[in-house]
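In: Sharing a model that was predicted from the sequence below.
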Amino acid sequence: MTKRDIGLFVLVAVLLVGTGLLQSWNAALYILNYGLISAVMALGVNMQWGYAGLFNIGVMGFTALGGLAVVLVAMAPVGAAWSAGGSHVLLALAVGLGVILGAIQIWRRVGRGALRGLAMVVWLVAGFFLYRAIFDPAVSAIEAIDPAATGYLGGLGLPVLLAWPVGALFAAGAAWVIGKTALGLRADYLAIATLGIAEIIIAVLKNEDWLSRGVKNVNGIPRPVPYEVDLQASAAFVEKAQALGLDPTTASTIFVKLLYAGLFAVVLIALLWLSEKALKSPWGRMMRAIRDNETAAAAMGKDVTRRHLQVFVLGSAICGLAGAMMITYDSQLTPGSFQ
């Protein structure tokens, strides 16, 4: 770390302390926590841009997938919605996957010519109508269940911290699919492709109410830390706050934000340590060689495409983790905010 880097960190620390002294410590800690989340996200972006030179500007799409994971893992399931159409939605998704896999087999097994084109068209059109025939009624039934409060399937009701690695897996899976098709592009073309795909992901979250309540948002996401009202109801906590000369209400909000800061700092420090180890390893040296001169690296026997896909998936996974952390901190998923 250079003197300039140390100076910048000291400057940020001074600004945060100044915010706490001149405005409020709640505001300072709020900024700190978002700074820690943004630092995690920046690590993911740096793996793609800095390690491999991949110009990805669709970061918000992977972040949104991390946020969706929190909803699907931590929110309680809506039993009435599952009874109304949950099984049919799962059946429709299975049909859609089967149509895609069938199309791949047709493309591989039928020889080139008009027959393959005709078979693909017939298969895809028939599969599309079958999928919609199952999916649309199920979605309508789910979204009609108390739409002001639910109108979606909910999640699994598991501890919210489990959603953080799941968010990383969601983003990594999407990145693998995207990377298989888009990493052949370079520079501006890759940037346009990733931006477009990110907008598609966000559009799905905004419009598929059965999945994420769309623009109606998902509120009340469980926390990994205590609620302020519970702390204020604790005689022991109130006594300690008064002993420090603090109002119990203010002390509870500061305490909760400090707990979040501790969680986020642990994740950030672990990722920094792992990324530095990776950067200084033979893998990191190989990635820098590929970034600087792909042709020379390929001539030395390095699989450039495979390594690009690898680092693209890793960086996206970290962005998904940051998205899960952010939604947990906000306690709500607002698809319209992913800009």
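Out: Here it is on my side, so go on.

In: Could you use CA atoms for every contact and neighbour count after this?
Out: Noted.

In: Give me the neighbour count for the residue nearest to R291 when sequence neighbours are not counted.
Out: Ranked by CA to CA, 6 or more residues apart in numbering and with sequence neighbours excluded, the top spatial neighbour of R291 is A52, at 4.8 Å. By the criterion of other CA atoms under 10 Å, A52 has 25 neighbours.

In: ok now do A52, which residues does it touch?
Out: 287-288, 290-291, 308, 311 (CA atoms under 8 Å, 6 or more residues apart in numbering).

In: Show me the strands in the protein, by range?
Out: 218-219, 332-333 (DSSP state E).

In: Looking at these, which is nearest to A172?
Out: Of all the strands of the chain, the one in closest proximity to A172, counting by CA to CA, is strand 332-333 (19.9 Å).

In: Which other helices and strands does that closest one contact?
Out: Counting contacts by 3 or more CA pairs under 8 Å, 6 or more residues apart in numbering; DSSP states H and E, strand 332-333 packs against helix 59-74, strand 218-219.

In: surely C319 meets V59?
Out: Yes: with contact defined as CA atoms under 8 Å, C319 counts as touching V59 (6.9 Å).

In: what about these two, which has more around it?
Out: C319 (32 against 24).

In: how about the nearest residue to the more buried one, chain neighbours excluded?
Out: Closest residue to C319 apart from its sequence neighbours, by CA to CA, 6+ apart: M41 at 4.9 Å.

In: State the distance from the one you found to I318.
Out: In this view, M41 and I318 are 6 Å apart by CA to CA, to the nearest Å.

In: out of the two, which sits in the busier spot?
Out: I318 (29 against 24).

In: OK, contacts around the residue nearest the centre of the chain?
Out: The centroid of the chain falls nearest to G66 when counting by CA atoms, centre = their mean (2.2 Å). Residues in contact with G66 (CA under 8 Å, 6+ apart) are 164, 166-168, 170-171, 319-324.

In: Closest one of the residues you listed to G20?
Out: Distances from G20 to those, taken by CA to CA, are shortest for A322, at 25.0 Å.

In: so where do the helices sit in the stretch 101-250 of the chain?
Out: With helices called from DSSP state H, counting those that start in this stretch, the stretch 101-250 of the chain shows them at 114-143, 163-182, 187-207, 209-212, 228-232, 235-243, 248-279.

In: show me the contacts for G96.
Out: With CA under 8 Å, 6+ apart, G96 has these contacts: 127-128, 131.

In: Same list, those residues, but as TSV with distance to V304 and neighbour count please.
Out: As requested, those are exported to TSV (distance: CA to CA, whole Å; neighbours: other CA atoms under 10 Å):
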residue	distance to V304	neighbour count
G127	37	20
F128	37	14
Y131	38	20
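
In: what comes up buried for stretch 187-197?
Out: Neighbour-count burial for stretch 187-197 flags 190-195, 197 (criterion: 16 or more other CA atoms under 10 Å).

In: With stretch 115-133 instead?
Out: In stretch 115-133, counting by 16+ other CA under 10 Å, buried: 120, 123-124, 127, 131.

In: Residues contacting that stretch, please?
Out: Taking CA under 8 Å, 6+ apart as the rule, stretch 115-133 contacts 92-93, 95-96, 99, 103, 106-107, 110.

In: want to compare, so here's the second one:
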Amino acid sequence: MVNLILVIAALMIGAVLIVASIQYIPADAQVRAQVAEKVERDLRTMEEGVVRYLEDNRGSDGSIDVGGIPRSDLLEELAVDYVFVPPAPSGGSWVSGTGFHEGFEAVWICLQPDEDGWNTGTRQALLDVGQTKADQAWIRGDECGRSTDTGGDHHTYWMVVERFEDRAPNRRIIPAPSPGVTMVLSQDQMATPFYRFDASLAVNLEDNQDASIEVRLEANQGDGGWVIRDRWRENLEASADELTVEAGGFPGQGGGGGGGIGSTTVQPTGTVSRGKTGILSAPLLPGEQVRVVVETSGDADLVWADEHTLRLD
């Protein structure tokens, strides 16, 4: 009888551990995901505010005056006329300014830590957000407004002003490009296309197959060689850290968080998806041959917007 009771007790303990390992997600992983999601959402809000500011400061000739370069006090003009600034992650603040980036006049939005720095979860979340941005647009440094990535805790997001300008009166609607097809957008004028698109990526954590997409605007230099004028890329990894459940109870809920009969690890499963919008744009010489190249791997897709524009200078 005693043996039977021991067997039943062992089975019950095993069942509890299995259920716990399936349902429990470490608190730090939850915080990291929540912070990353909020930063993405808030950055989009800030970006929309900058766009409204740029449109409101466009002159009659189409040029945009950002009020001096460089500067680091643009947030004073953005709030609240153009954006309600969302709260920054705990231990930090939003900053905005202007500068030269990759040779262009640009506006930057930055998340900077206070003197105590980011906590571990927030730091990792910001690194996660940076992985979703173009390498040239998301810069880490020891202060805001840096144009070269040095790996610091100040995260600067750059927006090139020229892409929002409309200096030329001659602007027309053009069709979406056919990937790989060579075309000439203008024989006798400088031409700047603005191709807009939506990209979607998805991965199954059990398949271990990443998804990626790269879109390039290439120009022919006349000797048969193609050079990249603009590039947009996105990658989604099919990986996630293992989740660990300590024996003896959940951490912070009694039972010691260890010291029991061991721990259980679980590999997360399921599907993760991501959607992003992008734009290809670069000035082209008169008569220059160009093409758009789209490369995907895994479950990745691109859909062109309904309307694209061409600016002639």
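Out: Cool, got the structure. If you're wondering where the values come from, they're calculated on a predicted model, not measured in any experiment.

In: TM between them?
Out: Laid over one another, the chains give 0.23 as their TM-score (TM-score structural alignment, normalised by the length of structure 2), with 135 aligned residues with a CA RMSD of 7.1 Å.

In: circling back to that earlier point, determine which stretch of the helices and strands packed on strand 332-333 of structure 1 is the most buried.
Out: helix 59-74 (a mean of 28; mean count of other CA atoms under 10 Å).

In: and it, how far from the chain's centre?
Out: Averaging C-alpha positions (CA atoms, centre = their mean, to the nearest Å) puts helix 59-74 of structure 1 4 Å from its chain's average.

In: what's the answer for stretch 182-199 of structure 1, then?
Out: On CA atoms, centre = their mean, the centre of stretch 182-199 of structure 1 falls 18 Å from that of its chain.

In: Then stretch 257-267 of structure 1?
Out: The answer for stretch 257-267 of structure 1 is 18 Å, by CA atoms, centre = their mean.

In: List the buried residues of that stretch.
Out: Neighbour-count burial for stretch 257-267 of structure 1 [16+ other CA under 10 Å]: 257-258, 260-261, 263-265, 267.

In: In a markdown table, list these along with distance to A241 of structure 1.
Out: Converted to a markdown table, the buried residues of stretch 257-267 of structure 1 look like this (distance: CA to CA, whole Å):
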| residue | distance to A241 of structure 1 |
| --- | --- |
| K257 | 15 |
| L258 | 14 |
| Y260 | 19 |
| A261 | 19 |
| L263 | 22 |
| F264 | 24 |
| A265 | 24 |
| V267 | 28 |
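
In: Pick the one among those closest to E276 of structure 1.
Out: Using CA to CA, the buried residues of stretch 257-267 of structure 1 come closest to E276 of structure 1 at V267, 14.3 Å.

In: Can you give me every residue that contacts Q232 of structure 1?
Out: 238, 248-249, 252.

In: Against which helices or strands is the helix or strand that G97 of structure 2 is a member of packed?
Out: Here G97 of structure 2 sits within strand 92-101, counting by DSSP states H and E. Judged by 3+ CA pairs under 8 Å, 6+ apart, strand 92-101 of structure 2 is in contact with helix 75-78, strand 104-113.

In: which one of the contacts of A52 of structure 1 has the most neighbours?
Out: That'd be M287 among the contacts of A52 of structure 1, by other CA under 10 Å, with 25 neighbours.

In: Run a quick neighbour tally on the closest residue to L111 of structure 2 other than its chain neighbours.
Out: Nearest non-adjacent residue to L111 of structure 2, counting by CA to CA, 6+ apart: W94, 4.9 Å away. Applying other CA under 10 Å, we find 20 residues neighbouring W94 of structure 2.

In: ok, and what's touching whatever helix or strand G14 of structure 2 lives in?
Out: Using DSSP H and E, G14 of structure 2 maps to helix 2-23. Applying CA under 8 Å, 6+ apart, the contact partners of helix 2-23 of structure 2 are 243-245, 247, 264-266.

In: try 7 Å
Out: 245, 264-266 (CA atoms under 7 Å, 6 or more residues apart in numbering).

In: Okay, angle between whichever helix or strand comes after that helix and strand 92-101 too, please.
Out: Next along the chain after helix 2-23 of structure 2, taking DSSP H and E as the criterion, comes helix 27-56. Here helix 27-56 of structure 2 runs at an angle of 50 degrees relative to strand 92-101 (axes from the mean of the first three to the mean of the last three CA atoms, to 10 degrees).

In: Would you mark the buried spots in helix 27-56 of structure 2?
Out: Those would be 32-33, 35-40, 42-43, 46-47, 49-51, 53-55, for helix 27-56 of structure 2 by 16+ other CA under 10 Å.

In: Out of the strands of structure 1, which gets nearest to A203 of structure 1?
Out: Comparing those by CA to CA, strand 332-333 comes nearest, at 13.9 Å.

In: Return the distance of the closest one from the chain's centre.
Out: Distance, centroid of strand 332-333 of structure 1 to centroid of chain: 12 Å (CA atoms, centre = their mean).

In: Residues touching stretch 14-34 of structure 1, excluding its own?
Out: 253-254, 257, 261.

In: Any chance of JSON lines for these, columns distance to L231 of structure 1?
Out: Below are the contacts of stretch 14-34 of structure 1 laid out as JSON lines (distance: CA to CA, whole Å):
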{"residue": "T253", "distance to L231 of structure 1": "9"}
{"residue": "I254", "distance to L231 of structure 1": "11"}
{"residue": "K257", "distance to L231 of structure 1": "13"}
{"residue": "A261", "distance to L231 of structure 1": "18"}
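
In: Among those residues, which one lies nearest to W273 of structure 1?
Out: A261 (17.9 Å).

In: so how far is V122 of structure 1 from the nearest residue to that closest one once chain neighbours are set aside?
Out: The shortest distance from A261 of structure 1 to any non-neighbouring residue, by CA to CA, 6+ apart, is to N33 (5.5 Å). Going from N33 of structure 1 to V122 of structure 1 by CA to CA gives 53 Å.

In: next one: F129 of structure 1
Out: When F129 of structure 1 is compared with V122 of structure 1 (using CA to CA), they lie 11 Å apart.

In: for L8 of structure 1, same thing?
Out: 61 Å.

In: Same question for A28 of structure 1.
Out: On the measure of CA to CA, A28 of structure 1 and V122 of structure 1 end up 60 Å apart.

In: Distance check, the closest residue to N46 of structure 1 other than its chain neighbours against N207 of structure 1.
Out: Distances taken as CA to CA, 6+ apart put G315 closest to N46 of structure 1, at 7.5 Å, once the chain neighbours are dropped. With distances taken as CA to CA, G315 of structure 1 is found 27 Å from N207 of structure 1.

In: With neighbour numbers in mind, choose between these two.
Out: G315 (27 against 15).

In: Touching, that one and V45? I think so.
Out: Yes: checked against CA atoms under 7 Å, the pair G315 of structure 1 and V45 is within contact range at 5.9 Å.
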